[in-house]
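Chemist: Predicted model and sequence follow; I will ask about them next.
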Amino acid sequence: MLSSYFAAINPVALELGPLKIHWYGIIMGSAVLLGLLLAVREGKRRGVKEDDLIDLVFWVIPAAIIGARLYYVLFEWSYYKDHPSEIIAIWNGGLAIHGGLIGAIVVGYWYVKRKNVAFLKVADIIAPSIILGQAIGRWGNFLNQEAHGGEVGRAFLEHLHLPRFIIDQMQINGTYYHPTFLYESLWNLAGFVLLLFMRRWNPKRGEIFFTYFAWYSLGRFFIEGLRTDSLTFTGPGWLESILNALWSPMKVVFKAGAMDSGNIRVAQLISLLLMLGAIFMIIWRRAKGIAKESYQDRDPEPKLEPEQSIEG
């Protein structure tokens, strides 16, 4: 009966001889382009040059991809040390968002400092683009049939009133799985709307950026517990107990996804630390009076030095 339902979407969108163009790449490219257009539009309103934002993207995107892949490979080194040729096969998935954020922030900070632009000003402008890109990018995982949760029945998915193409794609080798890609995509889309509203509220500079981390990390912490492909490591029992206790409200409705090894999900731990760190930064910067400029404030134009006469 399953075969009468199931019609998996081919992850390859187009083949040109030996060249295969994957839907994953098309979706990620579309997410980057849309995010750039939104950032450029907002940058013009906030006094940031269009060329600077475009150049920033050309620096940040490669850094994010490299960081995301290296992060993933590092935690899956037991596999990749025996399959080194697959390290560059990013079209098959295997990009860790936290690694991508590390690469993007490091290179982005270096770039904006070269341009003498306030880092948090630019970070606030692009934060909505980042979370929107993540919302779109999760559909690449959907087409690759990855980043899903544990086993569920078809009836469970139908009860969620999901479109048939999503239900069918969640059937892998005869088993249906939690569409965690969808949960996270919707959560990120809600975060995108929140960050857009924050622009109207005119918070202190940096607070849109920090709110992005807090919002995304909160959702990722709980959704990650449903997944079966989490990067893991073996940590102390007390840390495992804390993470399990924080995730326990989810057990009222959901069953935690199985872990192949280890007892700590890397993304859960990092998400918890990022969320707490982002909240701390907002409170601490306000308490110490560090957060002076508001989001809508324009930086003063640089003063030009008067030309000096040359005495003969």
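Modeler: Noted; the coordinates are in hand.
Chemist: For the rest of this, base every contact and every neighbour count on C-alpha atoms.
Modeler: Fine.
Chemist: what about the helices in the stretch 201-312 of the chain?
Modeler: Assigned helices in the stretch 201-312 of the chain, in chain order: 207-224, 237-247, 266-287 (criterion: DSSP state H, counting those that start in this stretch).
Chemist: Structure two is appended below for comparative analysis:
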Amino acid sequence: MKVILFYIGDYPVRSYGLVVALAILLSLGLARYLARDTIFREHLSSFTVTAVISAIFGARMWEVLFFQWSYYSANPLEILAIWNGGLSIQGAIVGGIAAAIYYTWRHKLPFWEFVDTLAPALMFGQGIGRIACFLNGDAFGSPTGSGFGIVYPEGTIAYERYGSQPLWPAEIWEGQWDIVIFGILLAMKNKRLPKGMLFLTSQCLYALGRFSLEFLRGDTPRFLFDWTAAQWTSSVVVVVTVSILAVLVYRNRMQGRTSLLKEE
């Protein structure tokens, strides 16, 4: 666990930025593999640029507005210091979805098929990205009250708040959950499913896992029902994705019945 890995001259190479960059590159490589023999492959490089910019903006604004507004409102210049951490995955997802909607509309691509293709790569990248949070000492858990847990070193945000107390490994478990979802999506990928089901399933499962793990988090404020902003966001995501999934499944069944009637 190290915030700054090494220096190039006077320039610090931070673990957070390096791992995030690695997660993006690995996700792009996986997406290119998943999109082989499809019309989407040729669009991935240009879409990635649009998606990364939109995701970083969404991730930072989500963190500033919903997680640490009291701090950033008092230190507005710190909003630009993304190398210090403070990027919300949920905000990045919102930014990425916005980029996908815009890109598929502009290039006349089928949206649901596009995001279904990219869903496994997205979850894989999220799993790798949580390593960045661990190395940076953010997205940490609350004290475990026992000898079990992660003890963060001096120089991390976690140490500044809790000192040398063992904390729940919330960010590590979330990264592992992302990889589990990645495996589930790969198992579903070759099945005949309604368009959009792969992507919506990934978001629903992630939201359920995030909601549960937020009870262990010790770095975000809590609101009504003692829920964090991420839990409120996750609950909305679950309701929305399940509703859309129900509509897609219903339409798929109706189309299947219509096809059978035409054949008869």
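Modeler: Looks like it arrived, so ask away. None of these values were measured; they are calculated from a predicted model.
Chemist: TM between them?
Modeler: Overlay of the two chains. TM-score (TM-score structural alignment, normalised by the length of structure 2): 0.87; 248 aligned residues with a C-alpha RMSD of 2.1 Å.
Chemist: Most tightly packed of the helices of the stretch 201-312 of structure 1?
Modeler: Most buried of these, by mean neighbour count (mean count of other C-alpha atoms under 10 Å): helix 207-224, with a mean of 22.
Chemist: neighbouring contacts of stretch 186-196 of structure 1?
Modeler: The contact list for stretch 186-196 of structure 1 (C-alpha atoms under 8 Å, 6 or more residues apart in numbering) reads 127-129, 131-132, 134-135, 208, 211-212, 215-216, 219.
Chemist: Which part of structure 2 matches it?
Modeler: With TM-score structural alignment applied, stretch 186-196 of structure 1 matches the range 176-186 in structure 2.
Chemist: Repeat that for stretch 107-116 of structure 1.
Modeler: Residues 99-108 of structure 2 are where stretch 107-116 of structure 1 aligns, taking TM-score structural alignment as the criterion.
Chemist: Just the buried residues of the matching stretch, please?
Modeler: Ala99, Ala100, Ile101, Tyr102, Tyr103, Thr104 (16 or more other C-alpha atoms under 10 Å).
Chemist: What's the first helix or strand after the strand or helix carrying the fourth one?
Modeler: Assigned by DSSP states H and E, Tyr102 of structure 2 belongs to helix 89-106. The element immediately downstream of helix 89-106 of structure 2 (helix or strand, assigned by DSSP H and E) is helix 111-136.
Chemist: What is the end-to-end distance of stretch 109-129 of structure 1?
Modeler: From the first residue to the last, stretch 109-129 of structure 1 extends over 17 Å; the measure is C-alpha to C-alpha, to the nearest Å.
Chemist: Likewise for stretch 3-19 of structure 2?
Modeler: Distances were taken as C-alpha to C-alpha; on that basis the terminal residues of stretch 3-19 of structure 2 are 11 Å apart.
Chemist: related to what we said a few turns ago, so which of the contacts of stretch 186-196 of structure 1 comes closest to Gly67 of structure 1?
Modeler: When the contacts of stretch 186-196 of structure 1 are compared for distance to Gly67 of structure 1 (C-alpha to C-alpha), Gln134 wins out at 15.6 Å.
Chemist: Contacts only, for the residue lying closest to Ile82 of structure 2 once chain neighbours are set aside.
Modeler: Ranked by C-alpha to C-alpha, 6 or more residues apart in numbering and with sequence neighbours excluded, the top spatial neighbour of Ile82 of structure 2 is Arg60, at 7.4 Å. Shown in contact with Arg60 of structure 2 (C-alpha under 8 Å, 6+ apart): Ile79, Ile82, Gly86, Leu87, Ser88, Gly91, Ala92.
Chemist: For these, pick the one with the most neighbours.
Modeler: Ala92 (25 neighbours; other C-alpha atoms under 10 Å).
Chemist: circling back to that earlier point, quick one, the helix holding Tyr102 of structure 2 and helix 111-136 angle?
Modeler: Using axes from the mean of the first three to the mean of the last three C-alpha atoms, to 10 degrees, the direction of helix 89-106 of structure 2 lies 150 degrees away from that of helix 111-136.
Chemist: Relative to structure 1, what is the average displacement of helix 89-106 of structure 2?
Modeler: Superposing on structure 1 and averaging over aligned pairs (mean C-alpha distance after the TM-score superposition for structure 1), helix 89-106 of structure 2 comes out at 1.3 Å.
Chemist: Mind giving me the packing neighbours of that helix?
Modeler: Packing contacts for helix 89-106 of structure 2, counted by 3 or more C-alpha pairs under 8 Å, 6 or more residues apart in numbering; DSSP states H and E, involve helix 44-62, helix 111-136.
Chemist: could I get the ones you listed as TSV with distance to Ile179 of structure 2?
Modeler: Compiled in TSV, these are given as follows (distance: least, C-alpha to C-alpha, whole Å):
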stretch	distance to Ile179 of structure 2
helix 44-62	20
helix 111-136	6
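Chemist: Packed most tightly, which of the ones you listed would that be?
Modeler: Among these, helix 111-136 has the highest mean neighbour count (mean count of other C-alpha under 10 Å), at a mean of 23.
Chemist: how far apart are that one and its match in structure 1?
Modeler: Compared with structure 1 after fitting, helix 111-136 of structure 2 has a mean deviation of 0.8 Å; criterion: mean C-alpha distance after the TM-score superposition for structure 1.
Chemist: could you point out which element follows that helix?
Modeler: Past helix 111-136 of structure 2, the next helix or strand by DSSP H and E is helix 157-162.
Chemist: Run through who's touching the match of stretch 107-116 of structure 1.
Modeler: Counting contacts by C-alpha under 8 Å, 6+ apart, the residues outside stretch 99-108 of structure 2 that touch it are Phe47, Thr50, Ala51, Ser54, Pro110, Phe111, Phe114, Val115.
Chemist: mind redoing it with 7 Å?
Modeler: Taking contacts as C-alpha atoms under 7 Å, 6 or more residues apart in numbering, the residues outside stretch 99-108 of structure 2 that touch it are Phe47, Thr50, Ala51, Ser54, Pro110, Phe111.
Chemist: Between those residues, which sits nearest Thr258 of structure 2?
Modeler: The shortest gap between Thr258 of structure 2 and any of the contacts of stretch 99-108 of structure 2 belongs to Pro110, at 22.5 Å (C-alpha to C-alpha).
Chemist: ok, that closest one - how many residues close by?
Modeler: Neighbour count of Pro110 of structure 2, defined by other C-alpha under 10 Å: 13.
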